[in-house]
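**Q** 3D model of this:
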Amino acid sequence: MTYNLNRWQGYGHDRLYVNAGSRKIGWIDLKTGRVKVTSPAGWPSPIEGMVQQWLASNGLGHLRVKLKPRKRGDEITTQEFLDRIDRSRDDDQQPAVALSIKSQRRRSNAGTDLAKNRAGSAAYAAAQERSTWWRSLGRAMGMRTEDQAWRIGAEGEQIVARTLQWARLRGWRVLHAVPVGARGSDIDHVLIGPAGVITINTKHHSGQKVRAKPEVVFVGGAAKRYGQAAQYEANRAAKLLTAAAGRPVTVLSAVVIVGAKSVRGSRSAGVEIMPKSHLLVWLLFRRRTLSRTDVDELYELARRSTTWQPS
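**A** The predicted structure is shown next:
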């Protein structure tokens, strides 16, 4: 087996990545000495010697490598690391330090894992909170009620999420219903991929004519400030991700219209306004701005609920 050691520096991090061919084994934080294992098979024993040789040749021989704790508070030194590997080799078993991807993610993520959120879940929860017996009666009589509006919004988000599934095939990572702050706000979709970070605001306007103008978006003749709201959302996301990453993170925004009879115009307040049918093409043909490693790093930060809760 051929192992590769690659140093990566970015977003305030300095890491040594270990790969077996194209398969990722894990990485070492060259600032703290912490080790993260991402391979289900664990940390192969031949790696330790290679890592120590690399550290010595790059002026980092003094680094005290620490294993990611198996239990809270448990931390081991490099020598203990070597001893465990030796014992596991003698027993012809996997190293005792091996961790599964699932358990590793559980330890590495702070707060709730937002990757588990379903599209439209926040809007549907808002609909449930607003549902009353008399609003149910109103819906039965054909009236448009407040909780029904939230349900329609949730359906729109689910429709857009199905389109975004195809974007995953081209390297995009997607989060849905991302809660921001303590006042019940959320971002419908956060995308992190080759072309950067994008927040998407979904609007469900079944059968309506939509026209984007420089300052407002007209929906059936009614003026909506969709562009300004989406830009505020993107700016807020950029501020929070920048704080979490330790370096500037640029976030773009877009408003995706679902179910409209027609959508004319493409921008409002500097924000892209588009029908759902244009979304996939718009994503796939954007210029690459992030490496695969950058995408992975930002996604790991974005999926933590604590990233979106300003201190």
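**Q** make it CA atoms for all contacts and neighbour counts henceforth
**A** Noted.
**Q** All the helices of this protein, residue numbers only.
**A** Taking DSSP state H as the criterion, the chain carries its helices at 46-57, 78-90, 101-108, 121-130, 133-140, 146-167, 226-245, 276-284, 292-302.
**Q** Which among those helices is found nearest to residue 204?
**A** Among the helices of the chain, helix 146-167 comes nearest to residue 204, with 5.1 Å by C-alpha to C-alpha.
**Q** Buried residues of that closest one, list them for me.
**A** 147-161, 164, 167 (16 or more other C-alpha atoms under 10 Å).
**Q** which residues touch the closest residue in space to residue 154 that isn't next to it in sequence?
**A** Nearest non-adjacent residue to residue 154, counting by C-alpha to C-alpha, 6 or more residues apart in numbering: residue 120, 4.1 Å away. Applying C-alpha atoms under 8 Å, 6 or more residues apart in numbering, one finds that residue 120 lies in contact with 153-158, 176-177, 188.
**Q** Second input sequence below; structure requested for side-by-side comparison:
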Amino acid sequence: MRGLKVLPSGRPGRGRLYVNGPDGRVVAWYDRQTNRISVLSEDQREPVLALLRPYLSGECTIGPPPVPTPAELRRLHLAPDRDLAPNRPGETLLGELAYGTPGGSRTRHRMRRQLLAFQRVGAELDVLEAEDWRVVHDVPLPGGLGLLDHLLIGPPGVFALRTVPGRRQRAQVGDLLLTVGRAAAGPDPRWIRRAAACASRALESPVTPALTLVDAARLEVAPTLRDVLVLQPPTLTPTLRAIPQTLKPPDVETLFTTARMATTWGRL
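**A** Below is the predicted model:
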């Protein structure tokens, strides 16, 4: 069948690979975890297998898909341009740096530093994805809030993460403000609370606000700050794993399907 193309779900090397037809509809998918190819129509079996062969790992099974869950049905009907799952960490910054953005060299330096922080956190979250966590980067929040850097969904629940470069300086996190070095304090704790509340409404599930400080020389957190999780690589993943579990794998997949749909955030 002509016009077939492969589109990834989630980070490269993880999750599923979807085969879409010329009209953008899914005709098959390859699940890396089960090493199975599900084909919706038997007459597409050979073209799909030929297209996916470079991505296969060892012997795999191929056949009709198992009975889909409601979450899978919604994902199958999700148009590629409305799917947020393939977003890379700092997707918007990558585009702005590649195609030019207003501002001088200082602005571009700040953007590159921010992008490196996003990518550092993204690499940490990739480790969790291998353990059945799910993550969506660059989530567009309504109401002028802008972009949520990372939305993480796993057995302990849902987390809204805002990433802040520590610039190898002392970082101080209070109830309302965050200060890095001698720079002016920013309202990051207040912003991430609002972002988490917005995500909670969209997903109809509790969302924990979290600040992630990257490469801070020293981190000081006010003892009164109890509703915002403060994380730091390389202890980010161990900290998240240690949180008590509240979600089962089907719940994680259902929330991930909802979170990756751009329409979820546009309807608020």
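**Q** thinking again about what came up before, could the helices of structure 1 go into CSV alongside distance to residue 202 of structure 1?
**A** CSV is the format used below for the helices of structure 1 (distance: least, C-alpha to C-alpha, whole Å):
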stretch, distance to residue 202 of structure 1
helix 46-57, 47
helix 78-90, 50
helix 101-108, 30
helix 121-130, 11
helix 133-140, 23
helix 146-167, 6
helix 226-245, 10
helix 276-284, 9
helix 292-302, 19
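**Q** right, so of these, which gets closest to residue 193 of structure 1?
**A** helix 292-302 (5.7 Å).
**Q** For residue 118 of structure 2, give its distance to residue 87 of structure 2.
**A** From residue 118 of structure 2 across to residue 87 of structure 2, the span is 12 Å (C-alpha to C-alpha, to the nearest Å).
**Q** That should have said residue 99 of structure 2, apologies.
**A** Applying C-alpha to C-alpha to residue 99 of structure 2 and residue 87 of structure 2 gives a distance of 17 Å.
**Q** So between those two, which is more surrounded?
**A** Higher neighbour count among residue 99 of structure 2 and residue 87: residue 87, with 18 against 8, using other C-alpha atoms under 10 Å.
**Q** What sits closest to the residue mapped onto residue 219 of structure 2 from structure 1 if chain neighbours are left out?
**A** With TM-score structural alignment as the criterion, residue 219 of structure 2 lines up with residue 263 in structure 1. Nearest residue to residue 263 of structure 1, sequence neighbours excluded (C-alpha to C-alpha, 6+ apart): residue 210, at 4.7 Å.
**Q** The aligned residue in structure 2 for the one you found: what's it in contact with?
**A** Aligned by TM-score structural alignment, residue 210 of structure 1 pairs with residue 171 of structure 2. Applying C-alpha under 8 Å, 6+ apart to residue 171 of structure 2 gives the contacts 178-181, 213, 216-220.
**Q** With residue 38 of structure 1 as the reference, measure out to the match of residue 219 of structure 2.
**A** According to C-alpha to C-alpha, residue 263 of structure 1 stands 45 Å off from residue 38 of structure 1.
**Q** Residue 275 of structure 1 too?
**A** Residue 275 of structure 1 is 39 Å from residue 38 of structure 1, by C-alpha to C-alpha.
**Q** can you give me the strands for structure 2?
**A** Assigned by DSSP state E, structure 2 shows strands spanning 5-8, 16-20, 26-31, 36-39, 61-63, 134-141, 146-154, 157-165, 170-173, 178-180, 207-214, 218-221, 229-231.
**Q** elements contacting the second one?
**A** Of the remaining helices and strands, those touching strand 16-20 of structure 2 by 3 or more C-alpha pairs under 8 Å, 6 or more residues apart in numbering; DSSP states H and E are strand 5-8, strand 26-31.
**Q** now the fourth one
**A** Under the contact criterion of 3+ C-alpha pairs under 8 Å, 6+ apart, strand 36-39 of structure 2 touches strand 26-31, strand 61-63.
**Q** The fifth one now?
**A** Using 3+ C-alpha pairs under 8 Å, 6+ apart as the contact criterion, the secondary-structure elements in contact with strand 61-63 of structure 2 are strand 36-39.
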